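J.: Just the structure for this:
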Amino acid sequence: MSKSWSHALLFASLAGALAGCSSVPDQQRLARPSTDVTYSADLTRSDPVPQAEPPSRSGNPDTYVVFGRRYRVKETSEGHRETGIASWYGWDFHGRKTSSGPPFNMFELTAAHKSLPIPTYARVTNLENGRSIVVKVNDRGPFAGERIIDLSYAAAARLDMLNQGTAQVEVVALEPYQHLPQLAARRAEERERLARR
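T.: All right, here's what the predicted structure looks like:
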């Protein structure tokens, strides 16, 4: 292989890796909206209710390497609590495959974390304004600086941190057994809604 081809392939690989925190950098990127269009999250959307789910087959390697740094995935989220900087990601990654497999939906209450098992449900509290939401961790990241969690556009909107881009937050992992009554009530409401159709 010629030196020019080697350089071209190396550049292409680096460009893909730098595209973002999604696990599939070659996924087709959607066209970016014009800057005069405002996209608003549904601020009335209910928080996801933690429930027992099988671990993601693709999202939970023992370790993985990004930008030369090795990360280790926790065996359990039980007792996990941390504070630090949260960021958010949106349109540039909308529709791209997440580390767990399904495409990223910027309008759902989800998040990316470097080490929590996928899926994990976590309560994220914006320590700058007291707002709090529950998100489902279904992706890996963020890999910029010392940020601890990357929130979806909708989650960031609910925490009122879209404009500043980052915020000091507390992340507390939630165990499904703590929320069984709430989950049962949610499912009963869904059955009743379907019965009325």
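J.: From now on I want contacts and neighbour counts done on CA atoms only, so please keep to that.
T.: OK.
J.: name the element the residue positioned nearest the centre of the chain belongs to?
T.: Centroid-nearest residue in the chain, with CA atoms, centre = their mean: residue 111, separated by 2.1 Å. If you go by DSSP states H and E, residue 111 is part of strand 110-112.
J.: Which residues does that strand contact?
T.: Residues outside strand 110-112 that contact it (CA atoms under 8 Å, 6 or more residues apart in numbering) are 135-142, 149-152, 155.
J.: Pick the one among those residues closest to residue 72.
T.: Nearest to residue 72 among these is residue 140, at 11.4 Å by CA to CA.
J.: From residue 113, how far off is that closest one?
T.: Here residue 140 is placed at a distance of 5 Å from residue 113 (CA to CA, to the nearest Å).
J.: packing partners for the helix or strand hosting residue 123?
T.: Of the helices and strands defined by DSSP H and E, residue 123 is found in strand 120-126. Here strand 120-126 touches strand 132-139, strand 166-174, going by 3 or more CA pairs under 8 Å, 6 or more residues apart in numbering; DSSP states H and E.
J.: what element comes up after the first one heading to the C-terminus?
T.: Tracing the chain past strand 132-139, the next element assigned as helix or strand by DSSP H and E is strand 149-152.
J.: Now the second one, please; I'll put the structures next to each other:
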Amino acid sequence: MASKYLRILSAAALAASMAFPVSAGAANAKAQPAKCGGASWYAMSSKTASGERMNPSNLTAAHRSFDFGTKLKVTNQGNGKSVIVRVNDRGPFKKSRVIDVSKAAASQLGMIKSGVGRICYEIVG
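T.: The predicted structure is shown next:
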């Protein structure tokens, strides 16, 4: 009798885990709260650390540790403009910066001309 209840409970737990999957990015999100710091933008023609070709027209970013595919809301502290980017690369490699964004993301953030800016980011979705 107890094994029947255990099987039912196990099946219910499995169904619940399939209904509400936790992505690696979401699990990583719990480890790091919203953060602020320096940012820059970059455009290159080679492959990113995730293996995909860099496309400056895509809304992407480089972060030192977030899982590839993690989506971040990045807000320019100077003008309040925000954009959602997807992490597909590693960086930045300058200690004073917390994130690098693609040219398209920098354009939406209003930081093309300056090349750098102070931003805050948080994980979304």
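J.: Have a look at residue 140 and residue 113 of the first structure and say which one is more surrounded.
T.: residue 140 (25 against 22; other CA atoms under 10 Å).
J.: quick one: that one and residue 117 touch, right?
T.: No: with contact defined as CA atoms under 8 Å, residue 140 of the first structure does not reach residue 117; the gap is 9.7 Å.
J.: Nearest to residue 52 of the first structure among the contacts of strand 110-112 of the first structure?
T.: Using CA to CA, the contacts of strand 110-112 of the first structure come closest to residue 52 of the first structure at residue 136, 11.9 Å.
J.: what's the single longest helix in the second structure?
T.: If you go by DSSP state H, the second structure has its longest helix at helix 2-19.
J.: the helices in the first structure, which residues?
T.: 3-17, 153-158, 180-195.
J.: Determine which stretch of these is the most buried.
T.: Each of these was scored by mean neighbour count; the highest is helix 153-158, a mean of 25, by mean count of other CA atoms under 10 Å.
J.: For the alignment partner in the second structure of residue 171 of the first structure, give me its contacts.
T.: Residue 171 of the first structure maps onto residue 121 in the second structure when the alignment is built from TM-score structural alignment. By CA under 8 Å, 6+ apart, residue 121 of the second structure lies in contact with 34-36, 72-75.
J.: Could you give the residue range in the second structure aligned to the strand holding residue 123 of the first structure?
T.: With TM-score structural alignment as the criterion, strand 120-126 of the first structure aligns to 70-76.
J.: returning to that earlier point: what would the helices and strands packed on strand 120-126 of the first structure look like in JSON lines with distance to residue 64 of the first structure?
T.: Converted to JSON lines, those look like this (distance: least, CA to CA, whole Å):
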{"stretch": "strand 132-139", "distance to residue 64 of the first structure": "13"}
{"stretch": "strand 166-174", "distance to residue 64 of the first structure": "21"}
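J.: quick one: which of those is nearest residue 194 of the first structure?
T.: strand 132-139 (24.8 Å).
J.: who does that closest one touch, helix- and strand-wise?
T.: Contacts defined by 3+ CA pairs under 8 Å, 6+ apart place strand 132-139 of the first structure against strand 110-112, strand 120-126, helix 153-158.
J.: Let's have the ones you listed in TSV, adding distance to residue 167 of the first structure.
T.: Converted to TSV, these look like this (distance: least, CA to CA, whole Å):
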stretch	distance to residue 167 of the first structure
strand 110-112	14
strand 120-126	7
helix 153-158	9
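J.: Out of these, which is closest to residue 100 of the first structure?
T.: When these are compared (using CA to CA), the closest one is strand 110-112, at 10.2 Å.
J.: Average offset of the strand holding residue 123 of the first structure relative to the second structure?
T.: Strand 120-126 of the first structure, aligned to the second structure and superposed, deviates on average by 0.3 Å (mean CA distance after the TM-score superposition for the first structure).
J.: Taking strand 132-139 as reference, get the angle to that strand.
T.: 130 degrees (axes from the mean of the first three to the mean of the last three CA atoms, to 10 degrees).
J.: before we move on, the earlier item: just the buried residues out of the contacts of residue 121 of the second structure, in ChimeraX syntax.
T.: To isolate the buried ones among the contacts of residue 121 of the second structure in ChimeraX, judged by 16 or more other CA atoms under 10 Å, type:
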select :36,72,73,74,75
